[in-house]
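Peer 1: structure, please.
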Amino acid sequence: MRTNKKHQLLTFAIAIVEAKGLDALTYDSLAQASGFSKSGLIYHFPTRDALLLDINTHLAQCWEEEMIAYAGGRAEEVSFHTRVHACFSTMSASATRAELRMSLDAATNPAMSSPWLEVFDRWGVPVKMVEENPDLYLFQILADGLWVHDHINGVKLSPTQRTQLIERALAIFDEYIEPKTKEKS
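Peer 2: A predicted model of the protein is given here:
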């Protein structure tokens, strides 16, 4: 399957954000990295905000595709248990610098955060669970923590360590947290 030009440009843009940060992403830097003309870039992304929104949308779609693959189906096709496992397992992988930078920047902009929140609404543990089942929401926070861990602690978990933590957390969910969720249903 041929990759379309817009997808190629998003790949180059994400690589710039990964390597040099969000401020380094300009039409000039993207034109230089991709070999596209600035007018070609403007055709696909009329404004920098359009480019940033498309990057956020692309990253959120990739995130959801990972969850679908893990779960064996779309969110509406699988059980709550499977959605939680898929979301936790996907989020427990270390974020790339680009994912982290884009999601942090998007958090303060409703338009930019919308693609992430739409995916999270389908797969994640809703914040209302803090009142209903705080253990379940703590499980979500644990996933968030594993996602950012390697970037904020100066210590990178080995694949074996990360796998051990994920397996243990999922076992705790299955043994202690999910039964409490079912009791309240």
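Peer 1: please count neighbours and contacts with C-alpha atoms only from this point.
Peer 2: Will do.
Peer 1: tell me, how many residues neighbour Ser89?
Peer 2: Other residues near Ser89 come to 22 when the count uses other C-alpha atoms under 10 Å.
Peer 1: how about the one 10 residues further on?
Peer 2: Glu99 has 21 neighbouring residues, counting by other C-alpha under 10 Å.
Peer 1: to check against the first, give me the structure of this:
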Amino acid sequence: MARTRQPELTRAALLDAALAVLRDHGAALSLDAVARAAGVSKGGLLHHYPTRDALLRALGFALIDDFRHKLDAAHAAELAAHGPARGAWLRAYITLTFTPDQDGEALHAALAPLAGHPALLAGLSEAQAFLLTDAEADGVPPGTAHAIRLACDGYWMGDLTGLPRLNGTQAQALRETLTAWTR
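Peer 2: Sure, this is the predicted structure:
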């Protein structure tokens, strides 16, 4: 990576490198591997992210932000295709849940090591508070809206938690059922 006096660009490049390392090596991410992937010294990495947890936390925030942009785009596509009918946001959430995404897998890998650090997770939880408010604002009864979102989250996080994975037929049945609940 070329030297830059634009720290925000450097931090973005370091997060891109961390994402690439997570994709290749999972949660075994090391600061040395990230520095190598970014083409900087370990000291350069530590200047911006003084600990592995700080790097993973920043990556978690970046991936949440990226997910929110993808969700906004999927919601806009749902609105364009079907108008402002109730459940449009939840259908977009369902669509993203059942669409394979390497960044989602990277988010799992980034968040897993933070599970034992409630203070670090607190900020990430606050950054995702929109999931509650947007689900409730979608015109579906709140209990149904949260059941849909939590079912999607459980499906999405199954690999991280070691839950048995649904086969293709089972996943499609779940997706159809959740979609029907949005109407």
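Peer 1: please work out the TM-score for the two chains.
Peer 2: Superposed pair, TM-score by TM-score structural alignment, normalised by the length of the second structure: 0.67. Supporting alignment: 162 aligned residues with a C-alpha RMSD of 3.5 Å.
Peer 1: alignment lookup: Ile42 of the first structure to the second structure.
Peer 2: In the second structure, Ile42 of the first structure lines up with Leu46, judged by TM-score structural alignment.
Peer 1: measure its match to Arg11 of the second structure for me?
Peer 2: According to C-alpha to C-alpha, to the nearest Å, Leu46 of the second structure stands 11 Å off from Arg11 of the second structure.
Peer 1: more neighbours: which of these two?
Peer 2: Neighbour count, other C-alpha under 10 Å: between Leu46 of the second structure and Arg11, Arg11 has more, with 18 against 15.
Peer 1: which SSE is immediately downstream of the helix or strand containing the more buried one?
Peer 2: Using DSSP states H and E, Arg11 of the second structure sits in helix 7-25. Scanning forward in sequence from helix 7-25 of the second structure by DSSP H and E, the next helix or strand is helix 31-38.
Peer 1: who's in contact with the most centrally placed residue in the first structure?
Peer 2: Residue closest to the mean C-alpha point of the first structure, counted by C-alpha atoms, centre = their mean, is Trp63 at 4.9 Å. By C-alpha atoms under 8 Å, 6 or more residues apart in numbering, the contact set of Trp63 of the first structure is Thr90.
Peer 1: tell me which residue of the second structure matches up with it.
Peer 2: The equivalent of Trp63 of the first structure in the second structure is Phe67 (alignment by TM-score structural alignment).
Peer 1: is that match in a helix, a strand, or coil?
Peer 2: What DSSP: H, G, I helix; E, B strand; the rest coil gives for Phe67 of the second structure is helix.
Peer 1: now the helices for the second structure?
Peer 2: Listed in chain order, the helices of the second structure (DSSP state H) span residues 7-25, 31-38, 42-48, 52-82, 88-97, 102-111, 118-127, 130-136, 142-161, 168-181.
Peer 1: and the first one, which residues are buried?
Peer 2: The neighbour-count criterion (16 or more other C-alpha atoms under 10 Å) identifies 10-11, 13-23 as the buried residues of helix 7-25 of the second structure.
Peer 1: return the closest of these with respect to Leu59 of the second structure.
Peer 2: Among the buried residues of helix 7-25 of the second structure, Leu15 lies closest to Leu59 of the second structure (C-alpha to C-alpha), at 5.9 Å.
Peer 1: right, and Ser41 of the second structure touches Val34 too?
Peer 2: No: using C-alpha atoms under 8 Å, Ser41 of the second structure is not in contact with Val34; the gap is 9.6 Å.
Peer 1: all good on my end, thank you.
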